[in-house]
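Enquirer: Here's my sequence, what's the structure:
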Amino acid sequence: MPLTDNLRNVAKALGKPLDKLRMVTLDKPRLSAAIEEATQLGVKVFALPDGDVAASVLTCWQDNPYDVMYTIGGAPEGVISACAVKALGGDMQAELIDFCQAKGDYTENRQIAEQERKRCKAMGVDVNRVYSLDELVRGNDILFSATGVTGGELVNGIQQTANGVRTQTLLIGGADQTCNIIDSLH
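Expert: Reported below is the predicted structural model:
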């Protein structure tokens, strides 16, 4: 489904006009057309330099700063995001695209794309198919864990203290949709 249709559907589901919808994405050249498309609809677009998994989580938090997340990114980040979104009771869809579709159709990218397509075929994964959240994460027994290395909107980054190192970890339990922040001293 085209981005415009998806944004209209999200706005309708949330009972918001398009000019009140808040979309988060990444500030990457590959997303410039999507940013322009959403902006033309009146959607408020937040383009972050990085942090697609964190942005996905933030769309599902209470008092969240974003209503919808759209990006073109890596498959591992997509599956990690799907785990967090499902654990928080959210929803998402993802389409697996090849390297050329994500990064541009160049000679060096074609070799990578061909290898990816072969791996996907061997695993029974369809390229260019839209997967539902339940197809991305089949079970409900989910535990999402993220420890900050650099600071962000979810957790603080590693901090050097007089007694060692302090880290902060976010744990999301899917069974009861709880979020816990754990401060650790090492």
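Enquirer: going forward, measure contacts and count neighbours with C-alpha atoms only.
Expert: OK.
Enquirer: distance between the strand of greatest length in the chain and the chain's centre?
Expert: The longest strand of the chain (DSSP state E) is strand 164-173. The chain centroid and the centroid of strand 164-173 are separated by 20 Å, computed with C-alpha atoms, centre = their mean, to the nearest Å.
Enquirer: count of neighbours near the nearest residue to S81 once chain neighbours are set aside?
Expert: Excluding the flanking residues, the one nearest S81 by C-alpha to C-alpha, 6 or more residues apart in numbering is V53, at 5.1 Å. Neighbour count for V53, taken as other C-alpha atoms under 10 Å: 21.
Enquirer: swap in the one 3 residues further on?
Expert: S56 is surrounded by 27 other residues when neighbours are defined as other C-alpha under 10 Å.
Enquirer: Show me what the strand or helix carrying it is packed up against.
Expert: Under the criterion of DSSP states H and E, S56 resides in helix 52-58. Identification of packing neighbours for helix 52-58 by 3 or more C-alpha pairs under 8 Å, 6 or more residues apart in numbering; DSSP states H and E yields strand 22-26, helix 75-87.
Enquirer: Next, the second sequence, to be compared with the first:
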Amino acid sequence: TVAASESGTMFNPGPFVYMNKIAVGPDAKHSIDIEAPPKTNLQNIARAKGCNIEDLTVIILDRPRHKELIAELRKTRARIRLITDGDVAGAIMTAWPESGVDVLMGIGGTPEGVLSACALKCMGGEIQGKLWPRNEDEKSLGSKMGYDLNAVLQMEDLVSSDDCFFAATGITDGELLKGVSYFGDGAKTHSLVMRSKSGTVREVISKHRVEKLIRISQIIDN
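Expert: Coordinates of the predicted model:
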């Protein structure tokens, strides 16, 4: 997975490995507030999408730190979809109608939050985040470096450029992309390529001839 934009337009995670996130697709844009309770966010998302809370699916990383969040969500009767990893894919799925996912919630990687912001900017969605220090040392270092731990990071804070790019290729089968499959002397890959300026999202199935790829890589190395 890679994202690109003009120099200085992407958020620098600094010492912060994790951030709390909430992300939605275009049909629920401007309806979220990471500082609001989960139930309030679900009510606003359901209102924006013209459905009931019970019709919403929330995607969350399956981690012990989300025990309380999951308990709160169960009380709302929203559907919960737990994933073992890959919350960038989870964020993208909120803007991918075929996925059946409406909102991403929970704590995941800060760099992944920036990648997700680039992807959702291309797709017309929205993400908000708040830095989540793992310990007092990380908190103290971040404060010394000038990070505001109480700040809500909006889309424009995570990636301010209106011309950013995002690309991802599956390695193993995941929630969004198929993994690499092999046939004879070749391989097939499944990728997504996006650009925010055009709003174009390309889903690419590629077939590669391994022998030629090896030859090209040897030329580059030399």
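Enquirer: among the helices and strands packed on helix 52-58 of the first structure, which is the most enclosed?
Expert: strand 22-26 (a mean of 23; mean count of other C-alpha atoms under 10 Å).
Enquirer: For that strand, which outside residues touch it?
Expert: For strand 22-26 of the first structure, contacts defined as C-alpha atoms under 8 Å, 6 or more residues apart in numbering pick out 31, 35, 43-52, 55, 65-71.
Enquirer: now the strands for the second structure?
Expert: 2-4, 18-24, 57-61, 79-83, 103-109, 126-131, 165-169, 181-183, 186-195, 200-209.
Enquirer: what does the fifth one correspond to over in the first structure?
Expert: In other words, strand 103-109 of the second structure. Residues 68-74 of the first structure are where strand 103-109 of the second structure lands when matched by TM-score structural alignment.
Enquirer: follow-up on the earlier one: counterpart of the helix holding S56 of the first structure in the second structure, which residues?
Expert: Against the second structure, helix 52-58 of the first structure falls on residues 87-93 (TM-score structural alignment).
Enquirer: what's next to the matching stretch, contact-wise?
Expert: 23-25, 59-61, 99-104, 108, 112-113, 115-116, 119-120, 175-176.
Enquirer: how about 6 Å then?
Expert: Under the criterion C-alpha atoms under 6 Å, 6 or more residues apart in numbering, residues 23, 99, 101, 104, 112, 116, 176 lie in contact with stretch 87-93 of the second structure.
Enquirer: Against the first structure, what's the mean shift for it, could you check?
Expert: On superposition with the first structure, the mean distance recorded for stretch 87-93 of the second structure (mean C-alpha distance after the TM-score superposition for the first structure) is 0.6 Å.
Enquirer: ok, back up a step: deepest in the core, which of the strands of the second structure is it.
Expert: Across those, averaging neighbours per residue (mean count of other C-alpha under 10 Å) puts strand 126-131 on top, at a mean of 26.
Enquirer: corresponding residues in the first structure for that strand?
Expert: Taking TM-score structural alignment, strand 126-131 of the second structure hits residues 91-96 over in the first structure.
Enquirer: quick one: contacts of the matching stretch?
Expert: So stretch 91-96 of the first structure is contacted by 127-133 (C-alpha under 6 Å, 6+ apart).
Enquirer: and the aligned residue in the second structure for T167 of the first structure, what does it touch?
Expert: Superposed on the second structure with TM-score structural alignment, T167 of the first structure falls opposite T189. T189 of the second structure is in contact with 180, 205-206, counting by C-alpha under 6 Å, 6+ apart.
Enquirer: give me that answer again for 8 Å
Expert: 169-171, 178-181, 204-208 are the contacts of T189 of the second structure under C-alpha under 8 Å, 6+ apart.
Enquirer: re the thing from before, need the strands of the second structure in JSON lines (columns: distance to L42 of the second structure).
Expert: Output for the strands of the second structure, formatted as JSON lines (distance: least, C-alpha to C-alpha, whole Å):
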{"stretch": "strand 2-4", "distance to L42 of the second structure": "29"}
{"stretch": "strand 18-24", "distance to L42 of the second structure": "11"}
{"stretch": "strand 57-61", "distance to L42 of the second structure": "9"}
{"stretch": "strand 79-83", "distance to L42 of the second structure": "11"}
{"stretch": "strand 103-109", "distance to L42 of the second structure": "9"}
{"stretch": "strand 126-131", "distance to L42 of the second structure": "15"}
{"stretch": "strand 165-169", "distance to L42 of the second structure": "28"}
{"stretch": "strand 181-183", "distance to L42 of the second structure": "38"}
{"stretch": "strand 186-195", "distance to L42 of the second structure": "28"}
{"stretch": "strand 200-209", "distance to L42 of the second structure": "27"}
